[in-house]
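**Student:** Fold the stuff below for me.
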Amino acid sequence: MIVERPVAQQQESRIMPIPTIVTDRPELVAPFAAGPKVDAFKASRTSSSAEMSAASVNTLANEWRPSSVSVSIQEYPGQPGVFLNQFANWQSGTSPTNLDSRFGWEMEVNITNPNMSAGYRPACQNDYKDQFFAKNYSWYSWSVFNSDYGSVAATAPYADYNDLGDSCSKQSIAVGMKNPQSMPTSPNNPPYALVMDIHAPSGTVATNTIGALWQTVTKTYCSRWPGNGMSSTDCMGVEQTEYPDRATYVRPVLAEWRNYVAPDKCFYSDDYGTSDPYSPFPGSGC
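**Tutor:** Predicted structure coming up:
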């Protein structure tokens, strides 16, 4: 389950020179200005829980979670860094518009290094941001798109590189959406489909165990001062309002206890996360 933990009150500066061009992509989400997090609490990202039981699935009329999610984490010869891709699909009867209006979501791959020091960021050992196979800063590029319907700018995507309060031993590589309820429908892949790409620099560790999930995060703090002056990576999730339906506050994709190792790894999660994921998925090449 997602565990909420106090966030250290230290401030931490970052430099995020994310380029503004992604080739052969219909849309790139430009980087947001970096800034220190000032909230007292932030959900600590974890995917160590088991996938949900079938009994926890809501009726389709209320279901916001994608029915299927495929994830690819790969390195390519001659290309620097690590490519993390997610593709999500909502089958008929499910919709991002079903998400409670006070919430957005974050789509993440969590990388674990058990050799890291105990505790929470930024009170970690030196170079703690680099002790994983991928870095959560200075990304080469990131994008959220779907070629069927073009722009998803109305959803207000953001790079979630603010990791204050996360465990020293876990690196969360994530992109969020402030307003996923505004996602347009897809004419060729109905009713909704979404692709997320992150090209991150390599860290100093060759491989790590991984997990993956989608989680709901509050957006109410972003609409008033001082949150309305912050980038989404800093204001999202500050207020800890409990999601009204606790059975659907998170969409499991891969539990960490399965000990999947990446890169290179591809896996697929069906049935809203209630079925066992499997790897590789057809045509993945992993």
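
**Student:** CA atoms for contacts and neighbours, from now on please.
**Tutor:** Noted.

**Student:** can you pull out the strands in this protein?
**Tutor:** For the chain, the strands defined by DSSP state E cover 3-6, 41-44, 68-74, 82-90, 103-112, 141-145, 157-159, 170-177, 192-200, 208-218, 250-254, 261-262, 265-269.

**Student:** Just tell me which of those ends up closest to residue 231.
**Tutor:** Among the strands of the chain, strand 157-159 comes nearest to residue 231, with 8.4 Å by Cα to Cα.

**Student:** what's the offset of that closest one from the middle of its chain?
**Tutor:** Centre-to-centre, strand 157-159 and its host chain are 9 Å apart (Cα atoms, centre = their mean, to the nearest Å).

**Student:** picking up where we left off before, let me have the strands of the chain in JSON lines, extended by mean neighbour count and distance to residue 233.
**Tutor:** Conversion of the strands of the chain to JSON lines gives the following (neighbours: other Cα atoms under 10 Å; distance: least, Cα to Cα, whole Å):
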{"stretch": "strand 3-6", "mean neighbour count": "14", "distance to residue 233": "17"}
{"stretch": "strand 41-44", "mean neighbour count": "21", "distance to residue 233": "11"}
{"stretch": "strand 68-74", "mean neighbour count": "22", "distance to residue 233": "22"}
{"stretch": "strand 82-90", "mean neighbour count": "22", "distance to residue 233": "19"}
{"stretch": "strand 103-112", "mean neighbour count": "24", "distance to residue 233": "10"}
{"stretch": "strand 141-145", "mean neighbour count": "25", "distance to residue 233": "14"}
{"stretch": "strand 157-159", "mean neighbour count": "26", "distance to residue 233": "6"}
{"stretch": "strand 170-177", "mean neighbour count": "26", "distance to residue 233": "8"}
{"stretch": "strand 192-200", "mean neighbour count": "21", "distance to residue 233": "16"}
{"stretch": "strand 208-218", "mean neighbour count": "23", "distance to residue 233": "11"}
{"stretch": "strand 250-254", "mean neighbour count": "27", "distance to residue 233": "19"}
{"stretch": "strand 261-262", "mean neighbour count": "18", "distance to residue 233": "25"}
{"stretch": "strand 265-269", "mean neighbour count": "23", "distance to residue 233": "26"}
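
**Student:** Now show me the structure for the sequence below, then we'll compare the two:
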Amino acid sequence: MNKKMNCAYCAGLLALSMGLLAPTSANASGTVMQQGQAVGSARATQGLASDELSATFAELEFAHPVSLASATSLSTAAGLEIQGYHFISDSIIGDYWLDGGLTVEEFLANVSKETGTAPEVVSAYVSADDFEQSRELARGLDGPLGADLPTFDAPDADPSLVIAPKKSKAGAGHQEAARATSYTWQPVDAEVMIQGAGATLSISAKYSWYGLDPYAGASAMADHWGMEFQFDFYTSLRPHLTPGDYPIGYGTRPYCGNTTINYKDWAAASTRPYSWFAWVIAGPNIVVAPANLGMYGDFNDLSDPCTVSTIAVGMAQPTMMPHSYGDEFLNLYLYPKKGNDAQSKVGAIVQPVSRSFCESNPSMPLMDCMGVTPGAYPGPGPSSSRMVLNDSRNKKAPNLCWYSGEFGTAAASFWDCSTVD
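**Tutor:** All right, here's what the predicted structure looks like:
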């Protein structure tokens, strides 16, 4: 994938690979483009009808890739306040949010430390509601966003910086890596570190697939399905809301009652939009261009339980993961703002989510359409989620670090990570 492609082209490739019409591109003159966003659970099964769904954010395309420092020199697009930025290159993908708790310098330092590269910003986020209201006024009033900003070409990521999670072992002699019993989309291993880092939490999550007979890899996922890498923070601030004691719908977001502290901030991790980035390595040292994987940040928490704050990143098109005939690694780094709880009980899963509603509504952002259509995952591979940490272990974060091997069937092992590296 040519890193000079614009974001509309990225979206178009994803749509074509999914058999869809490409969504309309967006720029400062006022047309909407699609990129990534998501919700972790099927909203249609949680009381929110599909015809009630609407986009959370609109994306406005830059004229060409720009550096994050250049992008943040613009405060408005199409007359609307910019809230965040989406970036994608041959090496990494992610989002940076202006009110996400990290300065530009802090975020760039994190990206450089983990990957050796930097973000190429391709679009800006604005409120979808505000954009729809101002669409006609904005049309034709501005030229392409950032046309006068210098084009930025980031260096390639450095695969030598990848530290893969240790491999699962089977048998008393630990002589053989654990194998899947059939083709599976589930990661074999997962290693997670949740630490405090100033105004934010730092969630580092590394997933690995390996095994050829039978095959274990993200591309084993069925067509029309994606997967989400999810971390649930159970708040101790508010009691469980029993549906029988409240009006229908109460107890799921946004129907969480009138409280001094917003429900998004109840747990140790806030569900307000958070900065994140990801990269994928196939085989020993091949950095995979992430454009075709359709990765998105999960910022839409409508219909999630009031007492559970979910932080997640999704992959809408895992079937586009290259076959490495060996190890495949996905490294995620998420930085949600700290919430009110000093610590929260944590659970974590990788779950299959339907892409059907996105295919029927190609202009809907991924954050808002993934997982809407109910139904069980049909296979190949298990229909259930891959357990990364069972919340029944009552482990709290921050600071919490653990390793989960053997497709989540073995008990997780933990280590002390009370100091940030």
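
**Student:** wait, which of the strands of structure 1 is closest to residue 22 of structure 1?
**Tutor:** strand 141-145 (6.6 Å).

**Student:** what angle separates the closest one from strand 82-90?
**Tutor:** In terms of direction (axes from the mean of the first three to the mean of the last three Cα atoms, to 10 degrees), strand 141-145 of structure 1 departs from strand 82-90 by 10 degrees.

**Student:** so what does strand 141-145 of structure 1 touch, helix or strand wise?
**Tutor:** Contact here means 3 or more Cα pairs under 8 Å, 6 or more residues apart in numbering; DSSP states H and E; on that basis strand 141-145 of structure 1 packs against strand 192-200.

**Student:** Just tell me the aligned range of the strand it packs on in structure 2.
**Tutor:** Under TM-score structural alignment, the alignment places strand 192-200 of structure 1 onto residues 328-336 of structure 2.

**Student:** Turn the strands of structure 1 into JSON lines, columns for distance to residue 183 of structure 1.
**Tutor:** Formatted as JSON lines, those follow (distance: least, Cα to Cα, whole Å):
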{"stretch": "strand 3-6", "distance to residue 183 of structure 1": "28"}
{"stretch": "strand 41-44", "distance to residue 183 of structure 1": "24"}
{"stretch": "strand 68-74", "distance to residue 183 of structure 1": "17"}
{"stretch": "strand 82-90", "distance to residue 183 of structure 1": "12"}
{"stretch": "strand 103-112", "distance to residue 183 of structure 1": "12"}
{"stretch": "strand 141-145", "distance to residue 183 of structure 1": "10"}
{"stretch": "strand 157-159", "distance to residue 183 of structure 1": "11"}
{"stretch": "strand 170-177", "distance to residue 183 of structure 1": "10"}
{"stretch": "strand 192-200", "distance to residue 183 of structure 1": "8"}
{"stretch": "strand 208-218", "distance to residue 183 of structure 1": "16"}
{"stretch": "strand 250-254", "distance to residue 183 of structure 1": "18"}
{"stretch": "strand 261-262", "distance to residue 183 of structure 1": "30"}
{"stretch": "strand 265-269", "distance to residue 183 of structure 1": "21"}
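
**Student:** Select, out of those strands, the one closest to residue 135 of structure 1.
**Tutor:** Comparing these by Cα to Cα, strand 192-200 comes nearest, at 6.1 Å.

**Student:** average gap between the closest one and structure 2?
**Tutor:** For strand 192-200 of structure 1, the mean deviation from structure 2 after alignment is 0.7 Å (mean Cα distance after the TM-score superposition for structure 1).

**Student:** quick one: the helices in structure 1?
**Tutor:** 232-235 (DSSP state H).

**Student:** what do you get for the stretch 1-150 of structure 2?
**Tutor:** 7-17, 68-71, 104-115, 128-138 (DSSP state H, counting those that start in this stretch).

**Student:** Out of the ones you listed, which one sits most buried?
**Tutor:** helix 7-17 (a mean of 21; mean count of other Cα atoms under 10 Å).

**Student:** Nearest approach to residue 185 of structure 2 belongs to which of the helices of the stretch 1-150 of structure 2?
**Tutor:** That would be helix 7-17 among the helices of the stretch 1-150 of structure 2, by Cα to Cα, at 18.8 Å.

**Student:** Would you check the span in structure 1 matched by the closest one?
**Tutor:** Going by TM-score structural alignment, helix 7-17 of structure 2 sits over no part of structure 1.

**Student:** tell me what that helix is packed against?
**Tutor:** By 3+ Cα pairs under 8 Å, 6+ apart, helix 7-17 of structure 2 packs against strand 57-66.

**Student:** Try it again at 6 Å.
**Tutor:** Judged by 3 or more Cα pairs under 6 Å, 6 or more residues apart in numbering; DSSP states H and E, helix 7-17 of structure 2 is in contact with no other helix or strand.

**Student:** the inter-axis angle of it versus strand 57-66?
**Tutor:** 120 degrees.

**Student:** quick revisit: of the strands of structure 1, which is nearest residue 232 of structure 1?
**Tutor:** strand 157-159 (6.3 Å).

**Student:** I'd like the distance from the match of strand 192-200 of structure 1 to the chain centre, please.
**Tutor:** Centroid separation for stretch 328-336 of structure 2 versus its chain: 8 Å, with Cα atoms, centre = their mean.

**Student:** For residue 291 of structure 2, which of the helices of the stretch 1-150 of structure 2 is the nearest?
**Tutor:** Using Cα to Cα, the helices of the stretch 1-150 of structure 2 put helix 7-17 closest to residue 291 of structure 2, at 6.0 Å.

**Student:** Could you tell me how far that closest one lies from the centre of the chain?
**Tutor:** 18 Å.

**Student:** Could you pull up the contacting residues of the nearest residue to residue 58 of structure 2 once chain neighbours are set aside?
**Tutor:** Spatial nearest neighbour of residue 58 of structure 2, excluding adjacent residues (Cα to Cα, 6 or more residues apart in numbering): residue 128 at 4.6 Å. Remark: with contacts taken as Cα atoms under 6 Å, 6 or more residues apart in numbering, residue 128 of structure 2 is in contact with 56-58.

**Student:** would you list those in JSON lines and tack on distance to residue 46 of structure 2 and neighbour count?
**Tutor:** JSON lines is the format used below for the contacts of residue 128 of structure 2 (distance: Cα to Cα, whole Å; neighbours: other Cα atoms under 10 Å):
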{"residue": "56", "distance to residue 46 of structure 2": "18", "neighbour count": "18"}
{"residue": "57", "distance to residue 46 of structure 2": "22", "neighbour count": "27"}
{"residue": "58", "distance to residue 46 of structure 2": "25", "neighbour count": "25"}
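
**Student:** Please dump the residues you listed into JSON lines; it should also carry distance to residue 314 of structure 2 for every row.
**Tutor:** Putting these into JSON lines (distance: Cα to Cα, whole Å) gives the following:
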{"residue": "56", "distance to residue 314 of structure 2": "16"}
{"residue": "57", "distance to residue 314 of structure 2": "16"}
{"residue": "58", "distance to residue 314 of structure 2": "18"}
